[in-house]
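# next come a sequence and a model predicted from it.
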Amino acid sequence: MGFAVNQMSLYAKAIPFCYEDFMARPNIKQIEAFNAVMKGGSVTRAAEVLFLSQPAVSKLVHAFEASCGLNLFLRGKGRLTPTPEARRLFAETEKFMSGVERVEMAARAIRDAERGDLTIAAFPALSLRMLPRVAARFLRERPEVDLTLLTRNSPEIATAMLSRMTDFGISLLPTREPGLRCRPFADVSMVCALPPEHPLAAKQLIDLRDLDGIPMINLGTDDLSRRVLDEALAHMGSNPQQSVKVEMADAACMLAAHGQGAAIVPSLATLGWEKNGLVFRPLAQEVKMTVWLYTSAWEPLTALAQHLLGQIREEITEVETIFRQYPSAS
């Protein structure tokens, strides 16, 4: 028996008993009730603020005292008087609840797409004019968003997505990369850019046959819109005269504004040219391109990304509507 007692004594020395190890930790509800009582001065006022019954608040306060191992209130004649320990603890619990409120506010801002980081990759005709315009409006409503816009040629957008550089990508090329989800995002019309003094500027609609023999500013053969246009021109038997070849629709529009010929560009590139001596006319024949949206195959889009995508789609629809007011001849 003596041996057993001696063994227990040695065990107790090796692993000392600690009462605090068996105490339940305070939870947020208990701290919230304690703070409400400290601020309101009574259980009744705390119950009103917390939308709880008085017994429920009293139970939470008792549990908080037990968790802390402290008597925090002197009870008498239906009143609670905070002890000095309670006042010292209240300074800390107030800081804690302020931190909880900040976390709740941050979560709400993220949920409501008001805060976060967002990176987008898009082909030049979209990223140089329309996307900055949409982004400016988007950021005015969400000043705490950190937004990055990347201009990439369509074949490079899938690479940017797979390297996790971007949250989503918008391309003129579909992709079958296994790590990406690809789906049609919008259909975009090709339109004719002309200086106001150009003979064709007086027409409401530009027939592709009107371009036969006319000096044209062409996009490079690597541009997907050029391929679509070449097919349409060949189908109509129209053979424009090439004056200049450029890589981007913006450059084509600027050359057209300076009298170097007509240019066929995506409708997305028509924004912001009002003061640059340039007019845009729809084509009589329907010439369209499909715009593709890339998203991760493994991660869902954030609410922030979904909100921005919705605004981009609305802007494309608005621009496209301008050029649909005339019936096509196709």
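Perfect, I can see it now.
# going by C-alpha atoms from here, please, whenever you check contacts or count neighbours.
Fine.
# next helix or strand past the lengthiest helix in the chain?
For the chain, the longest helix by residue count, based on DSSP state H, is helix 84-111. Remark: after helix 84-111, the chain's next helix or strand is strand 115-122, criterion DSSP states H and E.
# that following strand packs against which elements?
Applying 3 or more C-alpha pairs under 8 Å, 6 or more residues apart in numbering; DSSP states H and E, one finds that strand 115-122 makes contact with helix 84-111, strand 144-151, helix 154-162, strand 168-171, helix 303-322.
# returning to that earlier point: quick one: the longest helix of the chain to chain centroid distance?
Centre-to-centre, helix 84-111 and its host chain are 29 Å apart (C-alpha atoms, centre = their mean, to the nearest Å).
# the inter-axis angle of it versus helix 303-322?
Angle, helix 84-111 to helix 303-322, by axes from the mean of the first three to the mean of the last three C-alpha atoms, to 10 degrees: 30 degrees.
# mind checking how far R115 is from G99?
In this view, R115 and G99 are 18 Å apart by C-alpha to C-alpha, to the nearest Å.
# rewinding a little: which stretch among the helices and strands packed on strand 115-122 comes nearest K39?
helix 84-111 (9.4 Å; C-alpha to C-alpha).
# and the closest one, which residues are buried?
Judged by neighbour count using 16 or more other C-alpha atoms under 10 Å, the buried positions of helix 84-111 are A86, F90, T93, E94, A109, I110.
# grab the nearest non-local neighbour of the second one.
Which is F90. Nearest in space to F90, with sequence neighbours left out and distances taken as C-alpha to C-alpha, 6 or more residues apart in numbering, is N35 at 6.7 Å.
# quick check: the one you found vs R176, distance?
Applying C-alpha to C-alpha to N35 and R176 gives a distance of 57 Å.
# likewise W298?
15 Å.
# next: R164.
From R164 to R176 the distance is 17 Å (C-alpha to C-alpha).
# the two: which is more packed in?
For R164 versus R176, neighbours defined as other C-alpha atoms under 10 Å are more numerous around R164 (12 against 9).
# A helix includes the more buried one, no?
No. Counting by DSSP: H, G, I helix; E, B strand; the rest coil, R164 is not found in a helix; it is coil.
# got the contact list for it?
By C-alpha atoms under 8 Å, 6 or more residues apart in numbering, the contact list for R164 is empty.
# one more to weigh against that first structure:
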Amino acid sequence: MKLNLRSLEAFRETMLSGSATAAAGRMGLTQPAVSRLIAQLEQDAGFELFYREKGRLSPTPEALMIYEEVDLAFGGLERIDALVRDIATFNAGLLKIVAPPSLSEGVLSTILTRFLDRFPKVRVSIDSRSTETARNMVANRTADCGFVKLPMDRADLSTFTLSASETVCVLPGAHPLAKHEFLTPELLRAEPLVLLGFGTWSRRQIDDAFRDRGVRPDVKLETHTVGSACAFAAEGIGIAIVNALMAKNFVRGDTVIRTFRPQILHEYAFMTSALAPMNRLAAALLEEARGYFDALDKPTTAA
């Protein structure tokens, strides 16, 4: 079986736009032509990709399964196209970055503003995927570079450590515990907590800190971004235990930050593929990121 590239493009555009008519407009084709391409792809694949209901196309479970891979593959082709144009014009191009949402919404905005001041003709694409998918995208060069939380041990990735920040507690300023400079598992006993998703490396360290002190954490709510955790803390749902570097971008109103002890550090790194030299735009972004983080205060030693 050999799948037709044009048929795959029609499939991708239909998934992105939601209809064969819209996909036809994006591809410069007629709607019947796009429908024929999709029908040919289904024939080659041996299964249906869309349900046909009163002229509307709804993706099948099989279509949803293969879409992400098709999207990643075409992302690679777009990167080749961007690379050719970058070489031709020297000071133009597309830099594709993968980064966690909390970083994109916080410090990365400042770093990229400075970067784009230096390279005003450069276009930047920021993608947020699962941790493993983000690493794979950088390793296989679907993305040029990315920001990742350490520790990480992969031979196909090169990492450059940027920063280490404390773990902190975010809580309303009127909370009785706000009078303390440091908050420990003992002080947080029986307090409702807002923690990031179960199973991450930093979450395991937090759980270990409570277990080592003989305290069972009262996890009131679990979420997956620092911004949402801080928002829930501000509403009084619970005390959020999060990364200080991210938290300072989301603290609002009378919410305050207090340092968590025992110390848990969060290390962030810049990553590129180890299978090819770093391109010049990624190198420039690394330089900008290093300058930004070098200007921040260094983490304090453990108490």
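Good, I have the coordinates. Quantities reported herein were computed from a predicted structural model and do not represent experimental measurements.
# pretty sure A329 of structure 1 is touching A284, no?
Yes. With contact defined as C-alpha atoms under 8 Å, A329 of structure 1 counts as touching A284 (4.9 Å).
# who's more crowded, those two?
Set A329 of structure 1 next to A284 and count neighbours by other C-alpha under 10 Å: A284 wins out with 18 against 10.
# for the more buried one, what are its contacts?
Going by C-alpha under 8 Å, 6+ apart, A284 of structure 1 touches L205, I206, D207, L208, P327, S328, A329, S330.
# which of these count as buried?
Using 16+ other C-alpha under 10 Å, the buried members of the contacts of A284 of structure 1 are L205, I206, D207, L208.
# between those, which sits nearest I322 of structure 1?
L205 (12.6 Å).
# from D212 of structure 1, how far out is that closest one?
L205 of structure 1 is 15 Å from D212 of structure 1, by C-alpha to C-alpha.
# then K245 of structure 1?
17 Å.
# same check on L150 of structure 1?
Taken as C-alpha to C-alpha, the span from L150 of structure 1 to D212 of structure 1 is 37 Å.
# quick one: contacts of stretch 71-84 of structure 2?
E9, R12, G93, L94, R141, T142, A143.
# now render these as JSON lines, adding distance to G75 of structure 2.
Shown next, in JSON lines, are those (distance: C-alpha to C-alpha, whole Å):
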{"residue": "E9", "distance to G75 of structure 2": "11"}
{"residue": "R12", "distance to G75 of structure 2": "11"}
{"residue": "G93", "distance to G75 of structure 2": "15"}
{"residue": "L94", "distance to G75 of structure 2": "12"}
{"residue": "R141", "distance to G75 of structure 2": "10"}
{"residue": "T142", "distance to G75 of structure 2": "6"}
{"residue": "A143", "distance to G75 of structure 2": "8"}
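# please identify which pair of those lies farthest apart.
R12 and G93 (23.5 Å).
# quick one, what contacts the residue mapped onto G238 of structure 2 from structure 1?
Using TM-score structural alignment, the partner of G238 of structure 2 in structure 1 is G261. Contacts here follow C-alpha under 8 Å, 6+ apart; on that basis G261 of structure 1 touches L194, P195, I214, P215, M216, I217, S243, L255.
# out of those, which end up buried?
Buried, going by 16+ other C-alpha under 10 Å: L194, P195, I214, P215, M216, I217, L255, out of the contacts of G261 of structure 1.
# OK, contacts around the fifth one?
It stands for M216 of structure 1. Neighbouring residues of M216 of structure 1 by C-alpha under 8 Å, 6+ apart: P240, Q241, Q242, S243, V244, Q260, G261, A262, A263.
# looking at this, the third one is in a helix?
To tie it back to what came earlier, the one meant is Q242 of structure 1. No. Assessed with three-state DSSP, Q242 of structure 1 is strand; it does not lie in a helix.
# surely it and I217 touch.
Yes. In this structure, Q242 of structure 1 is within contact of I217 by C-alpha under 8 Å, at 6.2 Å.
# trace S67 of structure 1 over to structure 2, please.
In structure 2, S67 of structure 1 lands on no residue (TM-score structural alignment).
# nope, S58 of structure 1 is what I was after
Under TM-score structural alignment, S58 of structure 1 pairs with no residue in structure 2.
# was I right to think S58 of structure 1 contacts T44?
No. Between S58 of structure 1 and T44 there is no contact under C-alpha under 8 Å: 9.6 Å.
# which residues of structure 1 fall in strands?
73-76, 79-82, 115-122, 144-151, 168-171, 180-194, 215-219, 241-246, 262-266, 279-282, 288-296 (DSSP state E).
# how far is the third one from where the chain is centred?
A distance of 6 Å separates the centroid of the chain from that of strand 115-122 of structure 1, by C-alpha atoms, centre = their mean.
# check which residues of it are buried.
For strand 115-122 of structure 1, using 16+ other C-alpha under 10 Å, the buried residues are R115, G116, L118, T119, I120, A121, A122.
# look up how far A106 of structure 1 lies from the second one.
It refers to G116 of structure 1. 10 Å.
# where in structure 1 does stretch 189-209 of structure 2 fall?
The aligned range for stretch 189-209 of structure 2 is 212-232, by TM-score structural alignment.
# what is the end-to-end distance of that stretch?
End-to-end distance for stretch 212-232 of structure 1, by C-alpha to C-alpha: 12 Å.
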